[in-house]
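Undergrad: my questions concern the predicted model and sequence given below.
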Amino acid sequence: MKVAVIGCTHAGTAAIVNTAQLYPDAEITVYERNDNISFLSCGIALYVGGVIKDPQGLFYSSPEKLAELGVTTKMRHEVIKVDTAGKTLRARNLATGEEFNDSYDKLIMTTGSWPIVPKLEGMELDGILLSKNYNHSNTIIERAQQVNRITVVGAGYIGVELVEAFQMNGKQVTLIDGEDRILSKYLDEEFTTPIQKSLEDHGIKLALGEKVSSFAGENGKVTKVITSKGEHETDLVILCIGFRPNTELLKGQVDMLPNGAIMVNDYMQTSLPDVFAAGDSCAIHYNPTGQHAYIPLATNAVRMGTLVARNLVENTIPYMGTQGTSGIKIYEDNIAGTGLTEDAAKHEGMDVESVMITDNYRPEFMPTFEQVQLKVVYARGTRRILGAQIMSKMDLTQSINTVSVCIQNRMTVDQLAFIDFFFQPHYNKPWNFLNTAGLQALPKTIERKEPVTV
């Protein structure tokens, strides 16, 4: 069996390693246009902020490790064409310019995503950077050392983590976003308001509800970010607007979402049975809505990549879908979320309710106890749990993984009230705060039914 893999970050690495282990006789060739593989881009802010001193820790594989498995790894090679009808591809060696053809029996598309780059006046100015891969992170670190004023455009996870890292390195930082709240795709207002205050208390300037219209500069270098509400002077700009899937190679050959994300079935097959896809190039099954969605997360990527290998020859293990579970630490606050926020659910046209609790995570008779803020979103009619968010100075983020399992198994908020959790004063109260949220959501009245007569 001849297997070609295009792209080698999270999904690609998982697919390759597992394919090599499951099918030792397979001839596996991977094409990667970068000079490194398996870079954990979620660690960029930690690297930029100096928390991680040795960036090699952000790589969990290498061409050498893949070679030990018998995999042929063609680094700095870009696939420029795929013919799924003829099961061939054409690749270019980026070092020499040489082009050649290859064939495959099974094709694995793990081409990932790329930052959205807006077409704005002044984009050609020096000092406007992207944040995605290892080379980007090194450029950001090098350029940030030479400047004082840094502007980050985009208040998602990466943008927020970067402004914190820059501020802790003593920079004057501005965060711009077109939405009125930071992290609006991940958290409801009850959580983003205190986080925004924390950022501002640390001296970070928030320019929210502002859309970037252009960039201005002097001597070819960026000096201003011009928005719908004004101007922001700067020495460096980091774009963190979002990502779009890298799927041009298969455009018109397999089914895709309007944004270009490849649609796969439960076994990671595209609309062509011998073409598989995984990771940021794909749409995934989003359990809270039951629909396909584009949620580029490393966790989704490694699961999907592993399942590609498991289902490469025959259907064995189906994908369970995802809740888009994620977490972030901002200064002293530990934050996590899963599934739909209340805002997102209403935007989807879903009839939902929510319950919000603020409590101490363990008994007040203990020497210390931190406050926990928890919100659970559920469907009004079925009472099925659709999402949850948590924030605390104490790291209680693992509780969101529990709620993720609840959503996965289509549990109700009433069931959440009575799940069996252990009690030990060091860790929690007799009613775990997840139970407490469920209890608070219980109907305030009980519908009385006529007694059954025998």
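TA: The structure has been received and is ready for your questions.

Undergrad: going forward, measure contacts between C-alpha atoms and count neighbours the same way
TA: Noted.

Undergrad: three-state assignment of Val152?
TA: Secondary structure for Val152, judged by DSSP: H, G, I helix; E, B strand; the rest coil, is strand.

Undergrad: okay, now the one to match up with it:
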Amino acid sequence: MRIVIVGGVAAGMSAASRAQRHNPRAEVVVFERGEVVSYGACGLPYVLGGQVKGFDDLIARTPKQLRARGIGVRLRHDVTGVDAKARTVTVTDRATGRSAAEPYDRLLIATGVSPVRPDWARTPLKGVHVLRDIPDGQALDASLQGARRACIVGGGYIGLELAEALRRRGLSVVLLEQAPEVAGRMLDRPLQQQVRAEVERGGVDVRCGVTVQGLTGQGRVSGVQTDHGQVRADVVVVAVGVRPNVELARAAGARLGRTGAVAVNLRQETSVAGVYAAGDNAEALHRVTRRRVHIPLGLTANRMGRVAGVNMAGGEARFPGVVGTGIFKTFDLGVARTGLTQTEAEALGTKAVSVDVQSTDYAGYHEAARPIHVRLTGERGTGRLLGAQLLAQNHESVKRVDVVAALLHTRGTVQQLFEADLAYAPPFSGVWDVLLVAADRLGRAL
């Protein structure tokens, strides 16, 4: 059996490792168009901010290590076409320019996502960057040398993490967001405002409701032109979102879902026999809404790849879906969410109710106790738990979100959360943890 994998990062390498382990007799070949495989892209902002020593520290396995385990890794090889009937892929060696047809019995398309580049960002000016992979990070790092002013366009995960990283580098930072607030797709409005306030306390000039119209400069960027005037900048980072890379899947004849990502079943199979998709380019089942969603995150990609690898090697595995859990840190604030926000639930026509509880993460009398804010959402009539949003000044404290995420996977209720036997000691929580207080309050509201 010959298993061909296109893409050598999270989903692709998880699939390759699992397939080789499940069926050591199978030939597993990974084609990666870049120069690095098996690395943690989520760590890029932390290298740039100095919390991680270097980009090499993000690499989990080198090609040499993978080849020693029996996995064929071919770097700088671009897969440009698929013949699903003949079960071949067209591969171009970027070093030589030569193309060849490579056969497969099972094919995994793990091509990930690409950063969205608005028309104004398609420029030959130096100093304009996106941040998706290690080469992007290295290019941005080089641009930051000697720079004094940075402009980040986009107030999502990457933009907010980079705002802290660039301030740690000593740059003045302006963050532009077209929406009314930052973190608009992750949180309800009251919590968005708190995130913005934290970023501003960190010394970032946050400007929301601003539309970028173009860039200025000669040879190198010198500013960002907006509908509210010009922002001077030596470096511009474009972080306005991502889109799934589906061209290869489309060429293979695979069906795309309503999200624009590749439609797959629970075994990560596409609509084409023998062709699988996994990672940031694929849809997933949302266990709360029972709808197909595109939520490109690291654990999801790795888990999808693991499932695809087992199935391609002749085993049986299923990806159970996601509940939309996300977490990030910006300056001293930890931010987490899972399930649905009130805004998302209302958009789906769900009869949702939310309560807000502001307390302390540790026992109130403990010297390390810091503020924590929990917004808990449930469904009127059924009592079903729908989601949670957390903000905390001890950023580790928002990992409480995992308790709610676990219950959402079982379609649990608000009452079940209230009845949960959570751990207690003063350096960890109050005797009534803030989640229990929120569940009690939400239960009464419902």
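TA: Structure's in. What do you need? The model shown is predicted, which means the values in this text are computed figures rather than measured ones.

Undergrad: could I get the full set of helices for the stretch 51-200 of the second structure?
TA: 63-68, 134-144, 157-168, 189-201 (DSSP state H, counting those that start in this stretch).

Undergrad: and these as TSV, adding mean neighbour count and distance to Gly315 of the second structure?
TA: Shown next, in TSV, are those (neighbours: other C-alpha atoms under 10 Å; distance: least, C-alpha to C-alpha, whole Å):
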stretch	mean neighbour count	distance to Gly315 of the second structure
helix 63-68	14	22
helix 134-144	17	33
helix 157-168	23	36
helix 189-201	18	44
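
Undergrad: could the ones you listed go into JSON lines alongside distance to Gly364 of the second structure?
TA: What follows is those, written out as JSON lines (distance: least, C-alpha to C-alpha, whole Å):
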{"stretch": "helix 63-68", "distance to Gly364 of the second structure": "50"}
{"stretch": "helix 134-144", "distance to Gly364 of the second structure": "41"}
{"stretch": "helix 157-168", "distance to Gly364 of the second structure": "29"}
{"stretch": "helix 189-201", "distance to Gly364 of the second structure": "21"}
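
Undergrad: nearest to Ala363 of the second structure, of those?
TA: Proximity to Ala363 of the second structure (C-alpha to C-alpha) singles out helix 189-201 among the helices of the stretch 51-200 of the second structure, at 22.8 Å.

Undergrad: average offset between the closest one and the first structure?
TA: After superposition onto the first structure, the mean distance of helix 189-201 of the second structure to its aligned counterpart is 1.9 Å, using mean C-alpha distance after the TM-score superposition for the first structure.

Undergrad: now do that helix against helix 157-168, angle only.
TA: 20 degrees (axes from the mean of the first three to the mean of the last three C-alpha atoms, to 10 degrees).

Undergrad: settle this for me: Leu257 of the first structure is touching Val264, isn't it.
TA: No: with contacts counted by C-alpha atoms under 8 Å, Leu257 of the first structure stays clear of Val264, the gap being 10.5 Å.

Undergrad: who touches both of those two?
TA: Residues touching both Leu257 of the first structure and Val264 (C-alpha atoms under 8 Å, 6 or more residues apart in numbering): Ala283.

Undergrad: who's more crowded, those two?
TA: Set side by side, Leu257 of the first structure and Val264 show more neighbours around Val264, with 24 against 13, by other C-alpha atoms under 10 Å.

Undergrad: for that one, what are its contacts?
TA: 270-271, 276-277, 282-284.

Undergrad: for the nearest residue in space to Arg232 of the second structure that is not next to it in sequence, which three-state class applies?
TA: Excluding the flanking residues, the one nearest Arg232 of the second structure by C-alpha to C-alpha, 6 or more residues apart in numbering is Gly223, at 4.2 Å. Judged by three-state DSSP, the three-state class of Gly223 of the second structure is strand.
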